[in-house]
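[1] Sharing a sequence plus its predicted fold:
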Amino acid sequence: MKKNLVKLGVAALCLVMGLETFAQQKLTLSDNSNYIINDSVMIKTKYGITLSAVVVRKKGMPQKLPAALFYFIYSNTNRSLMEAKYAADHGYVGIVADARGKRLSPDAPGPYEHETKDVNAVIDWIIEQSWSDGRVGMYGGSYSGFAQWAAAKYLHPALKTIVPYVAAIPGLGLPMENNVFLTANYQWAFYITNNKYTDDAINNDNARWRNMRFNWWKSGAAYNKIDSIDGTPNPWLQKWLSHPDYDAYWQSMVPYGSDFKQINIPVLSITGYYDDGQVSALEYLREHYKYNPSAEHYLIIGPYDHFGSQIGGVAKLRSYEVDSIALINTRETTFEWFDYIFKGGKKPGLLKDRINFEVMGANNWKHAPSLAKMEDYRIRFYLDSTANGTMLSEQKPATEVFMNQQVDLADRIKFYNDYYPDPIIKKEIERSNGLFFITKPFDKAVSVSGALEGQLKAIINKKDMDIGLVLYEVTPSGEYFQLSYYLGRASYAYDMSRRSLLKPGKLETIPFYRSRVFSKQLQKGSRLLLVLNIDKNPFAQINYGTGKDVSKETIKDAGVPLKIKWSTQSFIELGFSVDVKDLF
């Protein structure tokens, strides 16, 4: 289990580090004689700060063109030139703008906090230029995806479309997920604020960060002391830790609530089943449709990780041989979309409905009007306890029974919640802790798609707990194919902006839905396995259940072990291609 969780500490950094150079492998520098290039543009805003940008135009093009804007924090002039030239080659003015404090900007960096103003200031500048036709489209992944949604919070009339890949939501997908702070986010603040570009040396010091995590874990110190254990103050982390709720601080950075109602431009979102930040990308989509049901918002999702989503996938992903039909070209799709919006071209052929998803194992794309309708049937499985063991039962138990779990939160030997999908296909899984619920074998091949969602019912002896769920397909040959996982804090289950502590000794209901969406064709004879556990390992805060700020709790707050009575009235819901009567 330690081996898999160490992979979490490395692989999850892909999300927070934003090392998107990989996503640029297919971009090449072209002959400069074909372009008009300005790589040192300075954009002075009306409110006193200055941003830098690269602007590239293709010679021989019409005098006025729409602009393709890529806004990012990982400043690299060569990369900016490649990105802008790619846009220019496709009939746009290519613009790559650096975030505040990066590259040539004389100001201090401020990750997340200023994009709602700064991106729109760049758009203001663009439409004042002689080569602008007054229209702007934005695209890009991770932080660049976040920046597009930040700009849309106060939608500029010149911004006509956005194409966010694996878009982050500060405070939801990172540096915490469902209100649980992750240690994998730790070094990102140094990486992007230590200098005007990126501090690759500090980012690549894997031994330092691994030692920091394990030293903190062993010490039992409060999470907000982790930078003391590292030996270097981390003021950005401390600032973020002071906002454990998804409060006004986080809400100010991206559209929130009714803000989505005003976002009436076409949107194309792209993410992957194994994208660490998928919960953020899909939160934008869900909220957009919630507040603006008629929004023209499309989703492409398939068997991609954080980087793979930005290029269109790789043939082999963490031991899984990806279906050939799943491999697309994200950049080509982006500029086909731009041509559709700006030039009256055809909509990308893959977009046959709002939700466009590849069914792993079927080598087939499917299309649906919403995430909830990715399959025709919604089937509920109860976490049942029978004489034959714990089962995922399609029948509601006639009598409520409670299943016991005990976790010593002061223990530093066992790790709990081995949830990270690397590799995706495992020969065996950790079984020394947690509860395991399995279905009967399926009588036929069947596809299952959508989010892992449902509700848990439990009685605990403390005021809070951090919950982990992992869903697998157990194949007839006995392999474990990981489909989805969920990580979240029980006290925020109803409202991520307001903590509501559990009452010890009382039966509590804990709904969940911000898990990883997936789609997979299950083999005949396969079964579904759900692992239910408490999150306790070196890769996230440890919630000791006192009700105090979790970042300030220490091992001294552990007290008696956490005792949980899980009710058999707990359930999960999944989308299937056939009705329940045809499954078994």
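    Thanks, I have it.
[2] For the rest of this, base every contact and every neighbour count on C-alpha atoms.
    Will do.
[3] how many neighbours does residue 458 have?
    22 (other Cα atoms under 10 Å).
[4] my guess is it contacts residue 565, does it?
    Yes: between residue 458 and residue 565 there is a contact under Cα atoms under 8 Å: 5.4 Å.
[5] And the spatially closest residue to residue 250 that is not a sequence neighbour, how far from residue 283?
    Distances taken as Cα to Cα, 6 or more residues apart in numbering place residue 171 nearest to residue 250, at 5.8 Å, with adjacent residues excluded. Using Cα to Cα, to the nearest Å, residue 171 is found at 12 Å from residue 283.
[6] repeat for residue 544
    28 Å.
[7] Likewise for residue 74?
    24 Å.
[8] Please compare those two by neighbour count and tell me which comes out ahead.
    Per other Cα under 10 Å, whichever of residue 74 and residue 283 has more neighbours is residue 74, with 26 against 16.
[9] check contacts around that one.
    18, 19, 98, 102, 192, 197, 198 (Cα atoms under 8 Å, 6 or more residues apart in numbering).
[10] Narrow the residues you listed to those that are buried.
    18, 19, 98, 102, 192, 197, 198 (16 or more other Cα atoms under 10 Å).
[11] which one among the residues you listed gets closest to residue 177?
    residue 18 (16.6 Å; Cα to Cα).
[12] show me what contacts the closest one?
    74, 142, 143.
[13] next up, a second structure to put side by side with the first:
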Amino acid sequence: MPLPIDRVLPAPVPPQARQYRVRVRDGVRLATDVYLPPSDPPDQDEQGGLPTVLIRLPYDKNSRYVFTDRIAERFTAHGYAVAVQDVRGKFRSEGATLPFVHESADGYDTIEWITHQAWSNGRVGMFGDSYYGNTQWAAVAAQHPALRAIVPRVTAADFNAMFRDAGREGGRDEGRGGVRELPPPVWREGVGYFAQHWVGRDTYAYEPDPAQRPAIDQYEQAFTAIGARSAWFSLLAPNRVDLCTQFGRHPFDARPVPVLHCLGWYDNIVRAHMRDYLDLASRPEWDAVQYLWAGAVDHENYRLDNAPVAAEDDHATDEAALTRMLDGYLDPAVAFLDVFLQGAAPVSSLPKVAWELGHAGWRTAASWPPPQARPVSFRLADPAAATGPLPGGGLVTEDGTVADGSSEVSEVSWVHDPEAPVPSPVENSFAYLQTHPDLAPLAARADVLAFATAPFAEPLDLAGPVTAELRVASNGPVFDVFAKLADLAPDGTARLVVRGQVQADDRANGPLHIDLSHTGYRVRAGHRLALLVSSSDFPLFLPAPGTGENPWTATAVRPTTQRLVTGGDRPSRLTVTVLPPETD
């Protein structure tokens, strides 16, 4: 039966925009909408020009999904011109459909074009999410002197990090021969993005059956039906190679520009974005102009305060909800660009770090993590109870530190069956908070381990990195370990706080280090922290087949047994970063 494929064509250009064809250095023309303020715009400079906000994206500049007309309305009301561009090879723009390769040069040439327009005062800032956050870093690498500030949201300077942080940089095995970098589990959802958005000028939406083997076959069927294929998909599946997503100078080696990093605690690529911020904050020449905004939001800008999201609060479908969402989405960017593009407020008016403590509101800090935060570790205890429902085994501290070998060595095993993998709690991890599901049913499975603290008598405020060191081995050649930290409520429901995953092999005989990312989150009084450990998360990730073969091309599978060991002088442990208790 043919795979149903929906071809998504460009939406009409809105009447308030004028579309231009911007010719770049190799003759390719890029479709660019320009929005200008009303006839009497505020705060023009002496020459009558305006600062410009540039947005370069591959998702159809006129689609309801990216709502750039609504974004432009907010910026033009503050005295900005706005230029929104389909990147090369997408929708109305000419050129080959190939991500990353031309973004640096095309960004430079577009900024150069802006500076020669009558409505421009020669100062440009950039804004946008995800891929169009990455196009900002590509422009930074090109070093056009007119680029004065950027606001990358839920993104990464190197898209490779989205795939590497699942394992190569998010986890390692301290086994024989010292620290050894690990490859990541196969993020099917992430690789599938390239198969749908980068196979041609338009987007092709289709839903392959994730249970079919080999997993790659239905994607190949789709490419045949479309009459084109995605070069980047071919690199990632089945080859699983590193992608060179920045060509020429790396943006961090370029001239520093002011950056407002906007990331979400529930964004599925938050590790990569936080790594960018921490890297630049460690460089004196960049740190001076680095700013962080970190909210309890996911990749699609759903908020923890609204989760799970009711229909009337869903900005993807409800216009009033979109209007409400835009306040929190755009206000930090407007305030930031007002400082660095318009000089409307002093630099001192901007907090270096503005961050949301989930369930407890917004805070500011001089740096991240907040200077007063400290690590607290919990050792995994009573593993025999971990295969049952929550609360399962224990997460135990003694006077705020890990017990130093006072517990006996113990272990627990579970079976990973590729034919019956642990189901993913959401269909779309980019919009995790849209449903924010209860993880307690997963914890009750025999192939999921669960460990929990005792209920906290007082609130526990998490503010910084979360990591796990798990002593896990397998009788299979290659295996995955997924770790999810949840808030276990008194009513028995468990909601995700952070997550991480690594891949290991049969040589692993030391602890697996799993980066569960950073968070700002209040565990309320009476609640517990719960750690869930499994070997699959399907279909967001392809399950390890148990044979050592590539999960994209494997046709045969076999169950494997994983074994977690804790206690003694090297217990498996969870480490969180906490703030001191609040005092009146």
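    That came in fine, so what should we check first? Everything quoted here is computed from the prediction, not taken from an experiment.
[14] ok so, going back, now, the buried ones among the contacts of residue 74 of structure 1 that are in helices?
    residue 192 (DSSP state H).
[15] which stretches of the stretch 101-250 of structure 2 form strands?
    120-129, 147-153, 171-175, 178-181, 203-205 (DSSP state E, counting those that start in this stretch).
[16] Which stretch of structure 1 lines up against the fourth one?
    Yep, that's strand 178-181 of structure 2 we're talking about. Mapped onto structure 1 using TM-score structural alignment, strand 178-181 of structure 2 spans no residues at all.
[17] Over to the second one?
    Counting by TM-score structural alignment, strand 147-153 of structure 2 lines up with residues 159-165 of structure 1.
[18] Then the longest one?
    Against structure 1, the aligned range for strand 120-129 of structure 2 is residues 132-141 (TM-score structural alignment).
[19] mean shift of that stretch relative to structure 2?
    Stretch 132-141 of structure 1, aligned to structure 2 and superposed, deviates on average by 1.4 Å (mean Cα distance after the TM-score superposition for structure 1).
[20] now that stretch, how far from the chain's geometric center?
    24 Å (Cα atoms, centre = their mean, to the nearest Å).
[21] outside of that stretch, which residues touch it?
    64-71, 93, 123, 126-128, 145, 148, 158-167, 310, 334, 338.
[22] Can you flag which of those belong to helices?
    123, 126, 127, 145, 148, 310, 334, 338.
[23] List the buried residues for stretch 14-21 of structure 1?
    Buried, per 16+ other Cα under 10 Å, within stretch 14-21 of structure 1: 14, 15, 16, 17, 18, 19, 20.
[24] Can you tell me the element the second one falls in?
    So that's residue 15 of structure 1. According to DSSP states H and E, residue 15 of structure 1 maps onto helix 13-17.
[25] helices or strands next to that helix in the packing?
    Contact here means 3 or more Cα pairs under 8 Å, 6 or more residues apart in numbering; DSSP states H and E; on that basis helix 13-17 of structure 1 packs against helix 188-193.
[26] what packs against the helix it packs on?
    Short answer (3+ Cα pairs under 8 Å, 6+ apart): helix 188-193 of structure 1 packs on helix 13-17, helix 200-203.
[27] can you list the residues that contact the helix or strand following the longest one?
    Counting by DSSP H and E, the element after helix 13-17 of structure 1 in chain order, helix or strand, is strand 35-44. Counting by Cα under 8 Å, 6+ apart, the neighbours of strand 35-44 of structure 1 from elsewhere in the structure are 50-59, 77, 81, 85, 104-105, 122, 125.
[28] From the residues you listed, list just the buried residues.
    Buried, going by 16+ other Cα under 10 Å: 50-58, 77, 81, 85, 104-105, 122, out of these.
[29] Among the contacts of stretch 132-141 of structure 1, the buried ones, what's the ChimeraX command?
    Selection of buried members from the contacts of stretch 132-141 of structure 1 for ChimeraX, criterion 16+ other Cα under 10 Å:
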select :65,66,67,68,69,70,71,93,123,126,127,145,148,158,159,160,161,162,163,164,165,166,167,310,334,338
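[30] Am I right that residue 274 of structure 2 sits in a strand?
    No: under DSSP: H, G, I helix; E, B strand; the rest coil, residue 274 of structure 2 falls outside any strand and is assigned helix.
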